[in-house]
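Peer 1: Whatever this is, show me its structure:
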Amino acid sequence: MKNIYYLFFLCLSLVSCAEDDKESFNLILNQTSWSGELTLSNPEEIVYNINIVFETENSGEYYIDKFIPELPFSYKTTLKYKIDSKIILIEGGYNNILTGYWWVVSNDENRLILKRNINTEQDCDTLDLIKLI
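Peer 2: Below you'll find the predicted structure:
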């Protein structure tokens, strides 16, 4: 009788583990608008106000609020993106400052924190965004 109880609890625990494995990270950005700060860390830390709109499942645009002609990138441009689990690859656009692999560090319904170049602390850039729509 003890063996039956043991097998029952073993099967029950395996089923509950299988349910946990099925949970996956699901980030959907299309048709959303975000506002926040872009912090660039190399060669020195600079913070920009940024607005990002993810229009479709793979394209969008961003706008940096304070246009400075000396910026080495475009203050407004389109972008292409692809979500792969907890990484967002951003490409495209003219001198796109957001180009690269962004790691999702934190994600809840209204706030998204992304980091790029996470392997080196001094070069690590951060996008801290609040959802508008």
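Peer 1: C-alpha only now, for contacts and for neighbours.
Peer 2: Noted.
Peer 1: mind checking how far residue 78 is from residue 33?
Peer 2: 14 Å (CA to CA, to the nearest Å).
Peer 1: what sits in contact with each of the two?
Peer 2: Counting by CA atoms under 8 Å, 6 or more residues apart in numbering, residue 78 and residue 33 have no shared contacts at all.
Peer 1: where along the chain do the helices fall?
Peer 2: Remark: helices assigned in the chain by DSSP state H are 2-22.
Peer 1: hey, where'd the strands end up in it?
Peer 2: Counting by DSSP state E, one finds strands in the chain at the ranges 32-40, 46-54, 59-64, 76-84, 87-91, 100-107, 111-116, 125-131.
Peer 1: Adding distance to residue 20 and mean neighbour count, write those strands out as a markdown table.
Peer 2: Below are these laid out as a markdown table (distance: least, CA to CA, whole Å; neighbours: other CA atoms under 10 Å):
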| stretch | distance to residue 20 | mean neighbour count |
| --- | --- | --- |
| strand 32-40 | 29 | 19 |
| strand 46-54 | 30 | 18 |
| strand 59-64 | 32 | 20 |
| strand 76-84 | 20 | 18 |
| strand 87-91 | 21 | 19 |
| strand 100-107 | 19 | 17 |
| strand 111-116 | 23 | 19 |
| strand 125-131 | 28 | 21 |
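Peer 1: now the ones you listed in JSON lines, with distance to residue 12?
Peer 2: Output for these, formatted as JSON lines (distance: least, CA to CA, whole Å):
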{"stretch": "strand 32-40", "distance to residue 12": "40"}
{"stretch": "strand 46-54", "distance to residue 12": "42"}
{"stretch": "strand 59-64", "distance to residue 12": "44"}
{"stretch": "strand 76-84", "distance to residue 12": "32"}
{"stretch": "strand 87-91", "distance to residue 12": "34"}
{"stretch": "strand 100-107", "distance to residue 12": "31"}
{"stretch": "strand 111-116", "distance to residue 12": "36"}
{"stretch": "strand 125-131", "distance to residue 12": "40"}
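Peer 1: here's the other one to compare against:
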Amino acid sequence: MRIRLRRLYVDARVFVWRAEIRHVQGSGDCHRCIRVRVWGDGRASRALQADLLSRARPAPWGACATDGAYPSSAEVRAVITYALDHGWGPDLKGGTFVLSAREHAGQFFLPGFLLTDRLHTPDGDDPTMQVMRSYETDRRG
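Peer 2: Down below sits the predicted model:
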């Protein structure tokens, strides 16, 4: 399968990005998760990675297959801008700057997504509980 790389301009600078659709198991159901990877000056630059958990309301097993959540260019631009403001150095060579939920979830916000650590560590918060808490927060205000 061919991986599609897209170009995006942020402050007159070119970034290349891709998004892979994945799924993570929560305590109540399966959730759609999009792994976004971004590079600055070529693929040898320090990569940015953000695992975006869809905020679609929890549904019975198998529902993650019908969740159509996918980040737009504007949402990827927001990921890039946030990462640049919080320590990502795309001009550095090698390595990956990860926007982890543990470090960034309290400050980073996209309306349709949450940051999750569950794709790269089993110790990450339960995706079902993350989504449910996000709706509780919406109701409170």
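Peer 1: TM value for the aligned chains?
Peer 2: Here the superposed chains carry a TM-score of 0.29, computed using TM-score structural alignment, normalised by the length of structure 1; 74 aligned residues with a CA RMSD of 5.1 Å.
Peer 1: hang on, the earlier thing: and the strands of structure 1: which comes nearest residue 14 of structure 1?
Peer 2: Each of the strands of structure 1 was checked against residue 14 of structure 1 via CA to CA, and the shortest separation belongs to strand 76-84, namely 27.9 Å.
Peer 1: hmm, back to that, looking at the strands of structure 1, which is nearest to residue 5 of structure 1?
Peer 2: Proximity of the strands of structure 1 to residue 5 of structure 1 was assessed by CA to CA; the nearest stretch is strand 100-107, lying at 40.9 Å.
Peer 1: before we move on, back to that, among the strands of structure 1, single out whichever gets nearest to residue 22 of structure 1.
Peer 2: Closest approach to residue 22 of structure 1 among these (CA to CA): strand 76-84, 16.4 Å.
Peer 1: Can you check what angle separates that closest one from strand 59-64?
Peer 2: Between strand 76-84 of structure 1 and strand 59-64, the angle comes out at 130 degrees (axes from the mean of the first three to the mean of the last three CA atoms, to 10 degrees).
Peer 1: for structure 2, which strand is longest?
Peer 2: Once structure 2 is assigned using DSSP E, the strand that runs over the most residues is strand 13-25.
Peer 1: shouldn't residue 8 of structure 2 be in contact with residue 18?
Peer 2: No: with contact defined as CA atoms under 8 Å, residue 8 of structure 2 does not reach residue 18; the gap is 10.5 Å.
Peer 1: mind checking which helix or strand residue 7 of structure 2 is in?
Peer 2: Following DSSP states H and E, one finds residue 7 of structure 2 within strand 6-10.
Peer 1: Flag every buried residue along that strand.
Peer 2: residue 8 (16 or more other CA atoms under 10 Å).
Peer 1: Run the angle between it and strand 13-25 for me.
Peer 2: Orientation of strand 6-10 of structure 2 against strand 13-25 (the same axes, to 10 degrees) gives an angle of 120 degrees.
Peer 1: other SSEs contacting strand 6-10 of structure 2?
Peer 2: strand 13-25, helix 73-85 (3 or more CA pairs under 8 Å, 6 or more residues apart in numbering; DSSP states H and E).
Peer 1: So for residue 51 of structure 2, which of those sits nearest?
Peer 2: strand 13-25 (9.3 Å).
Peer 1: Now the element after the closest one, going C-ward?
Peer 2: strand 30-39.
Peer 1: That next one vs strand 13-25, what angle?
Peer 2: Calculated by the same axes, to 10 degrees, strand 30-39 of structure 2 forms an angle of 160 degrees with strand 13-25.
Peer 1: Give the next helix or strand downstream of strand 30-39 of structure 2.
Peer 2: The next secondary structure element downstream of strand 30-39 of structure 2 (using DSSP H and E) turns out to be strand 47-54.
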